[in-house]
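Trainee: this is a predicted model, with the sequence first.
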Amino acid sequence: MSVTIHIAGLPHERITFAPSPLAELGTALHALSEPAHHPGVHGWATATNAGLKQDLADRLCEAEFLWRTTFSDVMLGFAGLRDASAQPGETLAEDLDLLDRLDDEEFVSASLEFTCSTHYGSAELRSPLSDPALHERAVELAAARGPQQRQFTEWLLADPPAVRAWVRRLFEDCDQAFFADTWNRVRFQLAADAREKTELLRRRGLAATVEAVSPALSVDEACTRIDADKLASARATAVDPAVGPGVTFIPSVYQWPHLLVLHRHGWRPVVHYPIAAPELPGPLSVEQFELRMEALAHPTRMRLCRNLARAPYTTGELADHYGLSAPEVSRHLAVLKKAGLITPRRRGRYVQYQLDVKVVARLGSDFLETVLR
């Protein structure tokens, strides 16, 4: 599974690395709503939540569907403009001005994308403002999340300009309350990362650059597509003449473990990536993670792991212990080895196997990172 961005014929000058204040505010708000997703900024989230005035905290609860369960495309509104030169602003006000340039249908459908997820990324994507069935479905899905969400969704569908003004004021109040200080603290780091990736693209090419962005990203040999290794299957194009060619990479301090790829139909694609922290291990591929989960799902292999976690064993020893044939044990060990869960070592003419305890201990965090990526 992967999210693919088609880039055949895209010149390197249309591949842009740039920070976005609005995108970083969105990830910061997500971290405030879901601090368990972001252990690296838990202290910041705790302190910031504690310092919020009650009125602002209440308003953030009303609009949290924009950044909590899904990261709304309104945080990357520049990508929806029919202007290939449009890029993130240097200030939050500039980003909000770009967002204001979206028409009401684009803004509403991007805000309520959880109501049309089955059509996301396709030409069939419709607006709940113009589609009565989708309008009803949007209210129904919002109601399932609570009366506050339903009330807000009904207001958005009834009066988009008023809600858009309300949302802008909310983001401006967040800026005044905490984000201005946060942005001043991280913006130089983000700008430095963007400059570094831009220079890397110029010197070493796209493949080396996207690998430096995230090990979960890769480029095919012909340099016609960028693949993001995620638990999703989707396609986007960076060479749509209707919206202008280009793909934008946006670095983030608060994004880990998420790697977001905007693949909305009619918008230019965006890769919103976390700046790697040196103390964090590289992400496991989805394929390798699936191999490990499948390997441990078999009861016989679970029992073998019980022994292998304590000491190294040969195939014959395990066969004798469990009353199995040596070929059957060998097949199970081969599955565990392919998944990277056990390590072999030769002792004379014998080969012993032992569980890699550090790898197994990471499965919990690997699971979380893989499903959140």
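Mentor: Perfect, thanks for sending it.

Trainee: going by C-alpha atoms from here, please, whenever you check contacts or count neighbours.
Mentor: OK.

Trainee: from G40, how far out is E279?
Mentor: 10 Å (C-alpha to C-alpha, to the nearest Å).

Trainee: so which bits of stretch 206-225 are buried?
Mentor: Residues of stretch 206-225 classed as buried by neighbour count (16 or more other C-alpha atoms under 10 Å): 206-207, 209-210, 212-214, 216-219, 223, 225.

Trainee: for E279 and G40, indicate the residue with more neighbours.
Mentor: G40 (17 against 6; other C-alpha atoms under 10 Å).

Trainee: and the residue lying closest to R168 once chain neighbours are set aside, what element?
Mentor: Of all residues not flanking R168 in the chain, L96 sits nearest, at 7.0 Å (C-alpha to C-alpha, 6 or more residues apart in numbering). Assigned by DSSP states H and E, L96 belongs to helix 92-100.

Trainee: check it against this one:
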Amino acid sequence: MHIDITGLPPERIGFALSPLAELGNALHVLGEPGHHPGLHGWATATAASLKPDLADRLHEADFLWLSTFSDIFLPFAGVRRGGGTGPGVTLAEDLDLLDMLPDAEFVALALEFTCSVTYDKGGPSPLVDTATRARAMDLAAARGPRQVDFTERLLNDPVAVRAWIRRLFEDCEQAFFGDTWRRVRVQLAADARHKSEILRHKGLGDAMAAVSAALSLDGSGTRIRVDKLADGSTTATGSPAGDGLTFVPSSFGWPHLLVLHRPDWRPVIQYPVAAPDLPSPASVELLKLRLEALAHPMRLRLCRSLARSAQTTGELADTYGISAPEVSRHLAVLKRAGLLTTRRRGRYVLHQLDITVVARLGSDFLEGVLR
């Protein structure tokens, strides 16, 4: 995934807080606590405190934040107002920005991942196009009656559904998010100030390195590379919503690094500011190398021996009845993937499995696919 920043003035790159974006992440944690082991306590206590009516309504709309994150939570990036605007200071202000979007665009946001296959391509709105509407209903049917009911209501009366969603988010603020936001916004504001200072004094490359190891600039300094399994591209200039790139910190985001790349919207990178006390996650390419290295049955057998003690190539060849050159080829693959340590003892080279790195594979894999 990449973001083209060619010609983007430095002053159009910044860090900002968004209550609505953070509410979206908090709702995701409530719906998918397994993605966020460090927040089990908060998720359990918050879920237990919800009144049945609010819990039912959250269940009704959870496709907006459960399997992925709807762009509904970042409306400031699409508001087409002289030069663009940032997020609201309060949840109410963010919701006012959401209200500014046309009905056709709101419907596209609500159905973007569950009932649409045109996120990157655009296309006619199901509010006016019969074929697109039928396609949306077909996709909704594949996801069950709850999705069909919501999609029908949204297409038949988008104004009423928009009001229903706004009330839902306002009730979340009253029930739990207001207290949560007052607690986390201090940390988020401090992080945004710190990253802004890095951006101002050291430049975009250093600021992105401080945000996430998954972000990097290409050699020309005109393209941001995002190390995610997802494909996608966008540009930070020439959008009807104005030029700009916004970084939004989140206390509920880890391990997700979210990139809004909706056509005709300004790009947004939402990043986690708090993570478990773990080493930096492996790149997607390194994770792929490690999984491929371990996929070969002989290399798995070699790892069994190397996990127990350091051994030479000759010892491994004798143990498994294969030639030393063949052992060396397998060891080279494991070493290239960063799974082995080596040390010399006299004229012998001893190889051993790096248990710490292998132990990280489970969490590296999870972080890689969730990033």
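Mentor: Perfect, thanks for sending it. Since the structure is predicted, the reported quantities are computational estimates derived from the model, not experimental observations.

Trainee: what does the TM-score come to for these two?
Mentor: Taking TM-score structural alignment, normalised by the length of the second structure as the basis, the two superposed chains have a TM-score of 0.97; 370 aligned residues with a C-alpha RMSD of 1.2 Å.

Trainee: which residues in the stretch 201-350 of the first structure form helices?
Mentor: Counting by DSSP state H, counting those that start in this stretch, the stretch 201-350 of the first structure has helices at residues 206-213, 286-297, 299-308, 315-322, 326-338.

Trainee: what does the last one contact?
Mentor: Applying C-alpha atoms under 8 Å, 6 or more residues apart in numbering, the set of residues contacting helix 326-338 of the first structure from outside is 291-292, 295-296, 300-301, 315-316, 318-319, 342-343.

Trainee: contacting residues for the residue mapped onto L215 of the second structure from the first structure?
Mentor: Alignment of L215 of the second structure against the first structure is given by TM-score structural alignment, with L217 as its counterpart. Applying C-alpha under 8 Å, 6+ apart, one finds that L217 of the first structure lies in contact with 210-211, 226-229.

Trainee: rerun at 10 Å
Mentor: 2-4, 207, 209-211, 226-230, 259, 271, 285 (C-alpha atoms under 10 Å, 6 or more residues apart in numbering).

Trainee: which of those has the largest number of neighbours?
Mentor: Of the contacts of L217 of the first structure, with other C-alpha under 10 Å as the count, A228 tops at 26 neighbours.

Trainee: where in the second structure does stretch 38-45 of the first structure fall?
Mentor: Against the second structure, stretch 38-45 of the first structure falls on residues 36-43 (TM-score structural alignment).

Trainee: can you list contacts of the matching stretch?
Mentor: By C-alpha under 10 Å, 6+ apart, stretch 36-43 of the second structure touches 26-34, 46, 48-49, 180, 251-256, 274-276.

Trainee: now those residues: which count as buried?
Mentor: Buried among the contacts of stretch 36-43 of the second structure by 16+ other C-alpha under 10 Å: 26-33, 180, 251-256, 274.

Trainee: and the strands in the second structure?
Mentor: 2-4, 13-15, 215-217, 223-226, 233-235, 245-250, 258-260, 268-272, 340-345, 348-353 (DSSP state E).

Trainee: how big's the offset between the third one and the first structure?
Mentor: Right, the one you point to is strand 215-217 of the second structure. Mean deviation of strand 215-217 of the second structure relative to the first structure after superposition (mean C-alpha distance after the TM-score superposition for the first structure): 0.6 Å.

Trainee: contacts only, for the aligned partner of D191 of the second structure in the first structure.
Mentor: Counting by TM-score structural alignment, D191 of the second structure lines up with D193 in the first structure. Going by C-alpha under 10 Å, 6+ apart, D193 of the first structure touches 17-19, 187, 199, 213, 250-252, 275.

Trainee: still on that earlier bit, widest-spaced pair of the contacts of helix 326-338 of the first structure?
Mentor: Within the contacts of helix 326-338 of the first structure, L291 and G316 form the most distant pair, 24.7 Å apart (C-alpha to C-alpha).
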